[in-house]
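Chemist: could you look at this predicted model? Sequence included:
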Amino acid sequence: MAAAVRYVALGDSYSSGVGSGSYVAASGSCDRSTLAYSQLWTNANRPASFTFAACSGATTTDVVDNQVTALSPTTTLVSITIGGNDVNFAGVMQDCVLFSTSTCVSEIDAAENTARTRLPGWLDSAYSAIRSHAPNARVVVLSYPRFYDTSVWWCIGLSSTDRSKINEGADVLDGVIQAAAQRHGFAFADVRSRFAAGHEICDGSSSWLHSVDWTDLSQSYHPTAGGQSGGYLPTFSAAA
């Protein structure tokens, strides 16, 4: 189906598949999962080549320094999630669980300010490097989900103010990412509506997102295997 496609998956933990399990031992701390959306797409479409360069913890600087070398003029398709680590969004959300609502709100306000003022330039650097190394590729930039179903009043752990503020922060981050993608002529693929259809935190067993996991903090606020296959995979497939 995709015999002429040469696909490279870049990005952070949302693209490496943290939270979905089944990690490839050889990927080390990058935690690349066989259940990540890029691998699932590759399994279904069988491109001519697939390079899995996404890495847990990656920032825009890591994309420029360590990931774009996987690209070439023969690359035809690129996917990426990036930007969340640049504003420490996962760390902020963990603090929202650990500390007071006022702390949560102030930390998210600070992250939003960084997203609005500094992240555009960082994204421009990363996206320019991608285009420079892969001048002929279709580049698909995927969003982050909103995290909490705010319509569920019985959700344990965070106040409704915290949950709404976290969602607001995700929307600000995604808005900055979407604008940057459009500046560079990249496709923006938004996963939020798929997760919002009953698959956010507080939606019980149907949730596609991990809440804070005290046994493995690294997967907190990351998609489950269901979030990769049900949220990210179809969103990417529609844009690829």
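Modeler: Looks like it arrived, so ask away. Numbers count the residues shown, from 1 in each chain.
Chemist: CA atoms for contacts and neighbours, from now on please.
Modeler: Will do.
Chemist: assign a three-state SS to Ala3, would you?
Modeler: coil (DSSP: H, G, I helix; E, B strand; the rest coil).
Chemist: residues touching it, list them.
Modeler: 46-48 (C-alpha atoms under 8 Å, 6 or more residues apart in numbering).
Chemist: CSV for those residues, including secondary structure and distance to Ala54?
Modeler: Output for the contacts of Ala3, formatted as CSV (DSSP: H, G, I helix; E, B strand; the rest coil; distance: C-alpha to C-alpha, whole Å):
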residue, secondary structure, distance to Ala54
Arg46, coil, 19
Pro47, coil, 18
Ala48, coil, 19
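Chemist: now, which of these sits nearest Gly198?
Modeler: Ranked by distance to Gly198 (C-alpha to C-alpha), these are led by Arg46 at 31.0 Å.
Chemist: number of residues surrounding that closest one?
Modeler: Arg46 is flanked by 18 other residues according to other C-alpha atoms under 10 Å.
Chemist: so it makes contact with Ala2?
Modeler: Yes. Contact criterion C-alpha atoms under 8 Å: Arg46 and Ala2 qualify, at 5.9 Å.
Chemist: so where do the strands sit in this protein?
Modeler: In the chain, strands defined by DSSP state E lie at 6-9, 49-52, 77-80, 138-142, 187-189, listed in chain order.
Chemist: helices and strands around the fourth one, which ones?
Modeler: Right, the one you point to is strand 138-142. Applying 3 or more C-alpha pairs under 8 Å, 6 or more residues apart in numbering; DSSP states H and E, we find strand 138-142 packed against strand 77-80, strand 187-189, helix 233-239.
Chemist: and the last one, by the same measure?
Modeler: Helices and strands touching strand 187-189, by 3+ C-alpha pairs under 8 Å, 6+ apart, are strand 138-142, helix 160-183, helix 233-239.
Chemist: one more to weigh against that first structure:
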Amino acid sequence: MKNSACAGARRRAAAGIAGAAILLSGCSTAPAAGPPSDSTTTTAAASPDPTSTSSPSPTPTPEPPRPSGWLEEITGDVGRLAILGDSFAAGEGADDYQPAVSGVRDSCHRSLHPAAAELFAPQNIANLACSRATTGHLTAQQRLAVTDSGAGPNTDPGTVPAQLEQLRGFEPTLVVLSVGGNNLDFAGILQACLLETTPCSDDPQLAAHAAEQLSALEADLVDAYAGVAAAVSAPVLVLPYPQLFDEPDGDCGRLSTAEQRFGRDLINDLNAVIRSAVDSSSAPNIYYVDAVEQALAGHGACSPEPFVHAADVSGLLKAADSFTANQELLHPTSAGYRAMTAELVHWAAEHPVPQ
């Protein structure tokens, strides 16, 4: 049953996501390895606006989702969750990161609180996703990023094995997968919105390159889904990327209304390719969880109460000083991942039991 950006674009010397930090200056802000430990799940509190002169109201946190429908059966005492893919699968932005490399603080940023994790016992979760992962890292090792800004040029941060190799022997009852955005260098495109004289929304070359990369992505995704489906018998829930920007009603720091819409369209187009790849897959256990697309609606990066790590002045200063804060920008907060989990539960309640 099937249910219903751009690689290498305008790369700069600085990391693409660092450019996105400057790009979003002026937006509101709210406060992401192997299987996690038995730590109890906690929710990080949202950071208050440091410019406010009155007592700030905390960003609301969605209620803990409860499994329903077939998901209630599959998440029982013996339910085992495998998480594969990139930063949006790993839980980048949700804190409580567990090492992918034993005893080392690494750039995978595998959180204890990614989407779907609240539905399973912590000891029954294998979070094998890794920030910066592409479709190729499902079947090939991934070189990690250097997390220490003072490290020398010869520093080797190490590698992690292919995610499907790490999965061997775990035998999950459910797999959650999010991948594809890094194939397109989405952060690099947002950086172009800042650095180019011509607004990115008016740059036909950038738009054409994005379209070209998106058209090439579908075949990679189909191959990736086939590899995952062949490795497990469990349902594989493909999560789209949550829309990070609400419909704009004005400029957001240095990001114009037109550029916010450009970002919205890019995410929508990326999700359309992901959905099409799922529909094209011949694997019977691959499903597209469309409900997650709007999980952050009303709480986007430029909203008063964001469920996304956006960037005000304080956030930019932290990002300039901290590898972790820099990497978390434009990723959901713990509240954002809880909202994504809630939408996954709603989706499961409305769909038949996977066969």
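Modeler: Structure's in. What do you need? On a predicted model such as this, the values are computed, not experimentally measured, just so you know.
Chemist: could I get the TM-score for this pair?
Modeler: Put the two chains on top of each other and the TM-score (TM-score structural alignment, normalised by the length of structure 1) is 0.86; 232 aligned residues with a C-alpha RMSD of 2.3 Å.
Chemist: ok, which of the helices and strands packed on strand 187-189 of structure 1 comes nearest Tyr127 of structure 1?
Modeler: helix 160-183 (7.7 Å).
Chemist: and that closest one, which stretch of structure 2?
Modeler: Aligned by TM-score structural alignment, helix 160-183 of structure 1 corresponds to residues 257-280 of structure 2.
Chemist: from the chain's centroid, how far away is the matching stretch?
Modeler: Chain-centre distance of stretch 257-280 of structure 2: 14 Å, with C-alpha atoms, centre = their mean, to the nearest Å.
Chemist: before we move on, what about stretch 302-311 of structure 2?
Modeler: Worked out by C-alpha atoms, centre = their mean, stretch 302-311 of structure 2 lies 15 Å from the chain centre.
Chemist: go on, stretch 95-109 of structure 1?
Modeler: With C-alpha atoms, centre = their mean, you get 22 Å for stretch 95-109 of structure 1.
Chemist: just stretch 173-185 of structure 2 next, same as before
Modeler: Relative to its chain's centre, stretch 173-185 of structure 2 lies at 8 Å (C-alpha atoms, centre = their mean).
Chemist: how about stretch 82-102 of structure 2?
Modeler: 9 Å.
Chemist: buried residues, it. List them.
Modeler: Residues of stretch 82-102 of structure 2 classed as buried by neighbour count (16 or more other C-alpha atoms under 10 Å): 82-101.
Chemist: same deal with stretch 170-186 of structure 2?
Modeler: Using 16+ other C-alpha under 10 Å as the burial criterion, the residues of stretch 170-186 of structure 2 that qualify are 171-186.
Chemist: most tightly surrounded among the helices and strands packed on strand 138-142 of structure 1?
Modeler: Neighbour counts (mean count of other C-alpha atoms under 10 Å) averaged over each of those peak at strand 77-80, with a mean of 24.
Chemist: run through who's touching the match of helix 160-183 of structure 1.
Modeler: Residues from elsewhere that reach stretch 257-280 of structure 2 (C-alpha under 8 Å, 6+ apart): 2-5, 180-181, 190, 193, 199-201, 214-215, 217-219, 221-222, 225, 238, 240-252, 286-288, 293.
Chemist: how close does it sit to structure 1?
Modeler: Per the superposition on structure 1, stretch 257-280 of structure 2 and its aligned residues are separated by 0.8 Å on average (mean C-alpha distance after the TM-score superposition for structure 1).
Chemist: so which of the helices and strands packed on strand 138-142 of structure 1 is nearest Ala36 of structure 1?
Modeler: Checking these against Ala36 of structure 1 by C-alpha to C-alpha gives helix 233-239 as the closest, at 8.3 Å.
Chemist: just checking, what packs against the closest one?
Modeler: So helix 233-239 of structure 1, by 3+ C-alpha pairs under 8 Å, 6+ apart, packs with helix 37-45, strand 138-142, strand 187-189.
Chemist: do that again at 10 Å, thanks
Modeler: The helices and strands touching helix 233-239 of structure 1, judged by 3 or more C-alpha pairs under 10 Å, 6 or more residues apart in numbering; DSSP states H and E, are helix 37-45, strand 77-80, strand 138-142, strand 187-189, helix 192-196.
Chemist: okay if I get these as CSV plus distance to Ala179 of structure 1?
Modeler: Below are these laid out as CSV (distance: least, C-alpha to C-alpha, whole Å):
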stretch, distance to Ala179 of structure 1
helix 37-45, 23
strand 77-80, 15
strand 138-142, 11
strand 187-189, 9
helix 192-196, 16
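Chemist: between these, which one is nearest to Thr59 of structure 1?
Modeler: Of those, nearest to Thr59 of structure 1 by C-alpha to C-alpha is strand 77-80, at 11.3 Å.
Chemist: equivalent range in structure 2 for the closest one?
Modeler: So strand 77-80 of structure 1 sits over residues 174-177 in structure 2, by TM-score structural alignment.
Chemist: ok, average deviation of the matching stretch from structure 1?
Modeler: Mean for stretch 174-177 of structure 2 is 0.6 Å (mean C-alpha distance after the TM-score superposition for structure 1).
Chemist: what does that stretch rub up against?
Modeler: 71, 74-75, 79-86, 88-90, 115-117, 125-127, 129, 225, 228-229, 232-240, 285-289 (C-alpha atoms under 10 Å, 6 or more residues apart in numbering).
Chemist: related to what we said a few turns ago, of all the helices and strands packed on strand 187-189 of structure 1, which lies closest to Ser33 of structure 1?
Modeler: Judging these by C-alpha to C-alpha, what sits closest to Ser33 of structure 1 is helix 233-239, at 13.5 Å.
Chemist: Gly336 of structure 2: neighbour count?
Modeler: 28.
Chemist: counterpart of it in structure 1?
Modeler: Gly336 of structure 2 maps onto Gly227 in structure 1, by TM-score structural alignment.
Chemist: can you give me the distance of that match to Val97 of structure 1?
Modeler: Using C-alpha to C-alpha, to the nearest Å, Gly227 of structure 1 is found at 22 Å from Val97 of structure 1.
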